[in-house]
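# Sharing a sequence plus its predicted fold:
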Amino acid sequence: MKNEQLSPSEIEKKAAALAAVEFVKNGDLVGLGTGSTAKYAIEAIGQKVKSGLNIKTVATSIKTAQLAASFGIEVMDLSKVGYLDISIDGADEFTKNLDLIKGGGGALFREKIVASLTKNSIIIADSSKLVAALGAFTLPIEIVPLAYQYAFEEIEKLGGKCVLRKADGEIYKTDNGNVILDTDFGLIKKPENLSMRLNQIVGVFAQGLFIGLTQKIIMAKENSVEVFEK
């Protein structure tokens, strides 16, 4: 796909993805993200594999695994992997101190596993994803259906306004068979504190606050690429 056929935001996504792929080395174990930005990285990695790059990967979703396989990329079972050299994924929002909201694509649980396993977790983003404080994007929270009502009420006690995610008029189900509450907390002043409190709620399978899990964010803005690191 040529850049002139892309919108400005898509051009930025692709530029960030191409910059991140340059960090992938021969022999690496690579985590592949899910979503509209990550797809550009997967496509670029596929081109490198065709040119002789020797890597193994794990995928953060069934959809990503299928996409990677279509480009000839070897995909391993995530449960068989104890570490990853590098992962490349997108984000719904990020701050300059590398806090994220993820899960808009519904793959937050596996994305969090991959980020936790990764030595060099790279987030790629267009410039619209940079925010001063998290919370403009609703926070995805994956819930075990059996505990739905309890978790819903406990999350609302924390100040969240929950909406059950639907797709094509049906209740959305994750690859894990769970549901997602897209939850509005307003601007989140203390994301680490909220993350810990959500993790304590019985029935919360995963939540989309990624705190302390990212080593590098590569953001494209117009004709330049900016890197955020700690």
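Here it is on my side, so go on. Numbering: from 1, shown residues only.
# Please count neighbours and contacts with C-alpha atoms only from this point.
Fine.
# if I pick the spatially closest residue to residue 38 that is not a sequence neighbour, what's in contact with it?
Nearest residue to residue 38 in three dimensions, chain neighbours excluded: residue 89, at 5.3 Å (Cα to Cα, 6 or more residues apart in numbering). Counting by Cα atoms under 8 Å, 6 or more residues apart in numbering, residue 89 makes contact with 32, 33, 34, 35, 37, 38, 122, 123, 124.
# didn't the first one look like it was pressed against residue 44?
No - proximity of residue 32 to residue 44 does not meet the contact threshold set by Cα atoms under 8 Å, at 11.7 Å.
# who has more neighbours, these two?
Ranked by neighbour count (other Cα atoms under 10 Å), residue 32 and residue 44 place residue 32 first, with 26 against 18.
# Could you pull up the contacting residues of that one?
Going by Cα under 8 Å, 6+ apart, residue 32 touches 38, 42, 57, 58, 59, 60, 64, 87, 88, 89.
# just to revisit the earlier point, please flag which of the contacts of residue 89 sit within strands.
Mapping the contacts of residue 89 onto strands (DSSP state E) picks out 32, 122, 123, 124.
# here comes the other one, which I'd like you to weigh against the first:
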Amino acid sequence: MTADDLKKQAAARALELVQPGMRLGLGTGSTAKHFVDLLGERVAAGLDVICVATSEATQAQALSLAIPMSTLDETPELDLTVDGADELDSALRLIKGGGAALLREKIVAAASRRMVVIADDGKLVGKLGRFPLPIEVVPFGLEVTRRAVAKAIAEAGAAGELTLRKRPDGEVLVTDGGHYILDAHLGTIDHPEALAQALNIVPGVVEHGLFIGLAAMAILAGAGGLTILGAAE
């Protein structure tokens, strides 16, 4: 069974949580894409939902499947958000942002009564940090912000290289919000809460990929089946 098959399994299980009339947040990334595809099939069969996307890519995918879409301005309270994760630990702390959508993903998750993570079980780690931590920053004063971010990381007890994320063509990647991303290659994050707080107060940092206290449940698919972390309902 391939990793893609596992992602489809997790997405299918998450779809069971969707009830008619729900207001849904739709995540971004390869696993979330499967969820949106499956949701589109349910909508075509008559399921009544209204959805908010976490990225322009997800918005385009959902519209192509005729899924009814809204915005957070029109629908500021959501019942459920289903999204992937680049990494998670047993306490449901996440690293997200590999797809460069972390800002909108966190805004949507925070507007939701419940966030459910779907992933293959290879994303579960004993300690966060193996996946580079994305930090979304404004382009103005980039070097000043980079230095302040490095200092905040050190003060939180972590260390590692900061790299400016670029597109495959070598140009600087620009997020949907018009920002840049610094990826912090830390290896391990011993104190995620302390690091999150330190990054929150750096001028120039728009958002970071540490999602703490947002996910209520994770559905992880592996060769042995599905594993559920957190509250099943």
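Here it is on my side, so go on. Computed from a prediction, not measured in an experiment: that's the story for all the values here.
# Structural similarity score between the chains, please.
The TM-score (TM-score structural alignment, normalised by the length of structure 1) is 0.95; 224 aligned residues with a Cα RMSD of 1.0 Å.
# so which of the contacts of residue 32 of structure 1 persist in structure 2?
Retained in structure 2 (both residues aligned by TM-score structural alignment, their matches' Cα atoms under 8 Å) from the contacts of residue 32 of structure 1: 38, 42, 57, 58, 59, 60, 64, 87, 88, 89.
# shouldn't the first one be in contact with residue 92?
No - in this structure, residue 38 of structure 1 sits apart from residue 92 without contact. The criterion is Cα under 8 Å, and the distance is 11.8 Å.
# circling back to that earlier point, closest one to residue 161 of structure 1 out of the ones in strands among the contacts of residue 89 of structure 1, please.
residue 123 (27.4 Å; Cα to Cα).
# any idea what the closest one aligns with in structure 2?
In structure 2, the residue equivalent to residue 123 of structure 1 is residue 117, according to TM-score structural alignment.
# burial count for that match?
The burial count for residue 117 of structure 2: 27, using other Cα under 10 Å.
# The one 10 residues further on now?
By other Cα under 10 Å, 18 other residues sit near residue 127 of structure 2.
# same thing with the one 5 residues further on?
Applying other Cα under 10 Å, we find 25 residues neighbouring residue 132 of structure 2.
# now the helix or strand residue 182 of structure 2 falls within, how far from the chain's geometric center?
Using DSSP states H and E, residue 182 of structure 2 sits within strand 180-185. Relative to its chain's centre, strand 180-185 of structure 2 lies at 15 Å (Cα atoms, centre = their mean, to the nearest Å).
# Touching it from outside, list them.
For strand 180-185 of structure 2, the surrounding residues in contact (Cα under 8 Å, 6+ apart) are 100, 129-139, 146, 160-165, 172-175.
# repeat that with 6 Å
132-137, 160-165, 174 (Cα atoms under 6 Å, 6 or more residues apart in numbering).
# again with stretch 35-50 of structure 1
By Cα under 6 Å, 6+ apart, the list of residues contacting stretch 35-50 of structure 1 from outside reads 13, 14, 17, 71, 89, 90, 105.
# What is the aligned counterpart of the fourth one in structure 2?
The equivalent of residue 71 of structure 1 in structure 2 is residue 65 (alignment by TM-score structural alignment).
# Any idea how many residues pack against the nearest residue to that match once chain neighbours are set aside?
For residue 65 of structure 2, the nearest residue in space outside its immediate sequence neighbours is residue 40; the separation is 5.4 Å by Cα to Cα, 6+ apart. By the criterion of other Cα under 10 Å, residue 40 of structure 2 has 21 neighbours.
# Residue 210 of structure 2 contacts residue 98, correct?
No - assessed by Cα atoms under 6 Å, residue 210 of structure 2 is found out of contact with residue 98, at 11.7 Å.
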